Each structure stands twice: as structure tokens, then as C-alpha cells.
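[1] Below are the sequence and a predicted model; questions follow.
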Amino acid sequence: MMAALYADYVADLRTLFCELDRHPDLFQTFDVRLELAAAGGLVVYETRRRKGQTDSLYYGRATADGDNRQLSQAAAFAALDRFFALGQFAALSGGGAERALDARYPHCAVNFSYRKKGQPSARSMLMVFIGFNDEADAQQYVAAAEGGSAFVTERPCRGAKAYEWK
């Protein structure tokens, strides 16, 4: 069975992420944690707003020293925006994900919950995406992965560990 591809979904997520980063005042509440692992490093973008208070933390870890270092919001955003601009994405279903990840390919854990001002309810999603240059790269990666069953094969994803917007 072939893995579902997520270029359209991630394009919409990128738009929402840009809106949150540039205009957080449009959101009544949000709780966002994005963890990007790429080229042996890690970038974390974490921000939340509850009861009018916003707390944020942006940090990264390079491969050379392994120490976490605080990043500017702009640097963390830029790294994640570059990832979201890739050509194609596969998503992990939650089961056996360790076997399906290859450190040579960038992957991003996305835990995104929000409620815009004026909306009656909140939305949330929790997924891990692996980024590729194009669809051919994505299909080749999934076919060669040891944990083939670890990929989402049907959209929308509604699992216990990973789910699209609900």
C-alpha cells in the first residue's frame, strides 16, 4: 500500500504558521510546538497563548556540540518555513515510526492547536512529516523504508497517536 502524500496539507499549514508568527493577535488561543530535525541538528519553535498571556521559546541544537542554544524567533521561523517549502511530504502514522525515520531526510513533529478570534471552537493536529524534494523522492523513500506500515496511507489521518485537523 502506498503512503499518502501531504504537499497540499503542508502548504495550508505553512500559511497558517506564517499567519500565527506574523499576526498572533488574530488568535484567541494557541499552543504550537514544532520540532524540526534536519542535517543532524534540531530547531524547536514553541509558543502558546492562554488567558491573554503568550509564552514562547525558540532554540536549536547543532550537531557539533550537542548543546541547546536559544534562537531568535526569526531564525526558528526561517528554518521551519524552509522545511514547509519543500516539494512533497509523507506523514508517520505513529506505529513503528523509529524504523521509518532516516536522519538524512528532514522531518518535523507538528503539534498545533489554535482558536482564532470569533471562531466557535478550537482546532488541533498532531503529526510527524518527512520532507522531500518531489513526489518521486517521497515514493522511493517510502518503498525503501523498513517500517513501511509506519506511514499514513489514507487521508484524513485519524489515529490515536497522529491525526489531522479535528
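    The structure has been received and is ready for your questions.

[2] rest of the way, CA atoms for contacts and neighbours
    Noted.

[3] and residue 163, what does it touch?
    Contacts for residue 163 (C-alpha atoms under 8 Å, 6 or more residues apart in numbering) come out as 125, 126, 127, 156, 157.

[4] tell me which element residue 128 is part of?
    Using DSSP states H and E, residue 128 sits within strand 123-132.

[5] quick one: the longest helix belonging to the chain to strand 123-132, angle?
    The helix that spans the most residues within the chain, counting by DSSP state H, is helix 7-22. Following axes from the mean of the first three to the mean of the last three C-alpha atoms, to 10 degrees, one obtains 120 degrees for the angle between helix 7-22 and strand 123-132.

[6] next, the one to line up against it:
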Amino acid sequence: MNAALYADYVTDLRGLFTELDRHSERFQTFSAHLELAVAGGLVVYETARRKGQTDSLYYGRPAGAGTNQQMSQASAFAAIDRFFALGQFVALTGDSNEGKGTLDTQYPHCAIRFSYRRKGHPAARAMLMVFVGFNDDADAMHYVAGHAPSLFVAERPYRTERAHEWT
């Protein structure tokens, strides 16, 4: 398998996402945009705090529906948290030349753009990644074997203009 595995990274990300959802007052600033594509549907969890003001938007599009529907914060959080609870993950490189067919609806995908600065900390952190979720390592290896190796992050930490782990 020529892809880095991200179960440990997503476990840490899940904890941070939960903290942001439950205790946003612990963060000076943040911007989180998570788009989960699963079973032909879409769930979007978007929230940001700038200059003391928090703006949030949560919506989804069920499979086969043509329009987005607003949803509760709890529902959007629960859907993304279930994705984070999967057993293994690989990350996409964003290589658009070979990217056709990588969004296989059999496997959930989550695009994550997340930046934050905790209260009292001098620096902000940011990440931008797209993860594909699997039940276990065997599922991940099967998926990777069916696609071009250049589509998947092979070495960690990963940093390019299109995608990057925490900086």
C-alpha cells in the first residue's frame, strides 16, 4: 500500500472538533468548514469566529435531492462525528490530473478546512485535507489498490499548496 494511514491524526482531530462544538469559548478565533459526502448525500458543518462574532451554518442534501436543507448543529455534528469514528483513513493529495473517480460513493469522504487560535496562545494552527474513511486497514488497502498512487498522501506530514496537515 502506497498511502499513509491517518487514524491517529483523525482521532486527534475528532477531539478538537468536539471541543470546538461543545466549548467554542475556549478559542479566540476559529474557522471550521467540514463537508462530508456519504451515501450520495452531503452534510456541511461551517462555523467561524472573528472579532468576537460567531457565524455558523449547518446544512445537508439527502441522496437524490436537488436542494440543500438546513439542519441542526447537533445533527451535522453527529454525522461528522460518526465519520471520525471510523477505523482508518487515507488522505487525498488533490492531484486533479488523475482525480477522476476518486469520490466513490461507497466510501465516505470529508473535506476539512480548519484553523484556530486558542485563548492565551500566541499562534494559530491551520489544516486543509480531504480524508476517505474506512472500517479498517483492509478496506483502506483495497480502495487504494484500485486507484492511481499519486492520488493519496504517501508521507507524513503532508504540505503542499492544495492540502496540508497542521501548521
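    That came through, no problem. If you're wondering where the values come from, they're calculated on a predicted model, not measured in any experiment.

[7] TM-score for the pair, please.
    Scored against TM-score structural alignment, normalised by the length of structure 1, the superposed chains reach a TM-score of 0.97; 165 aligned residues with a C-alpha RMSD of 1.0 Å.

[8] before we move on, back to that, show me what the strand holding residue 128 of structure 1 packs onto, helices and strands only.
    If you count contacts as 3 or more C-alpha pairs under 8 Å, 6 or more residues apart in numbering; DSSP states H and E, strand 123-132 of structure 1 packs onto strand 88-92, strand 107-116.

[9] In structure 2, point out the residues matching stretch 109-118 of structure 1.
    Using TM-score structural alignment, stretch 109-118 of structure 1 lines up with residues 111-120 of structure 2.

[10] Contacts for the matching stretch, please.
    With contact meaning C-alpha under 8 Å, 6+ apart, stretch 111-120 of structure 2 is reached by 26-36, 123-131.

[11] whereabouts in structure 1 does stretch 34-41 of structure 2 align?
    Going by TM-score structural alignment: stretch 34-41 of structure 2 matches residues 34-41.

[12] any residues touching the matching stretch, and which ones?
    42-46, 60-63, 80, 103-112.

[13] swap in stretch 78-86 of structure 2?
    Contacts for stretch 78-86 of structure 2 (C-alpha under 8 Å, 6+ apart): 10, 11, 14, 34, 36, 43, 108, 133, 134, 135, 136.

[14] Could I have the buried ones of those as ChimeraX selection syntax?
    One line in ChimeraX is enough to select the buried members of these, burial here meaning 16 or more other C-alpha atoms under 10 Å:
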select :10,11,14,34,36,43,108,133,134
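
[15] how big's the offset between the longest strand seen in structure 1 and structure 2?
    Longest strand of structure 1, by residue count under DSSP state E: strand 27-38. Superposing on structure 2 and averaging over aligned pairs (mean C-alpha distance after the TM-score superposition for structure 1), strand 27-38 of structure 1 comes out at 0.2 Å.
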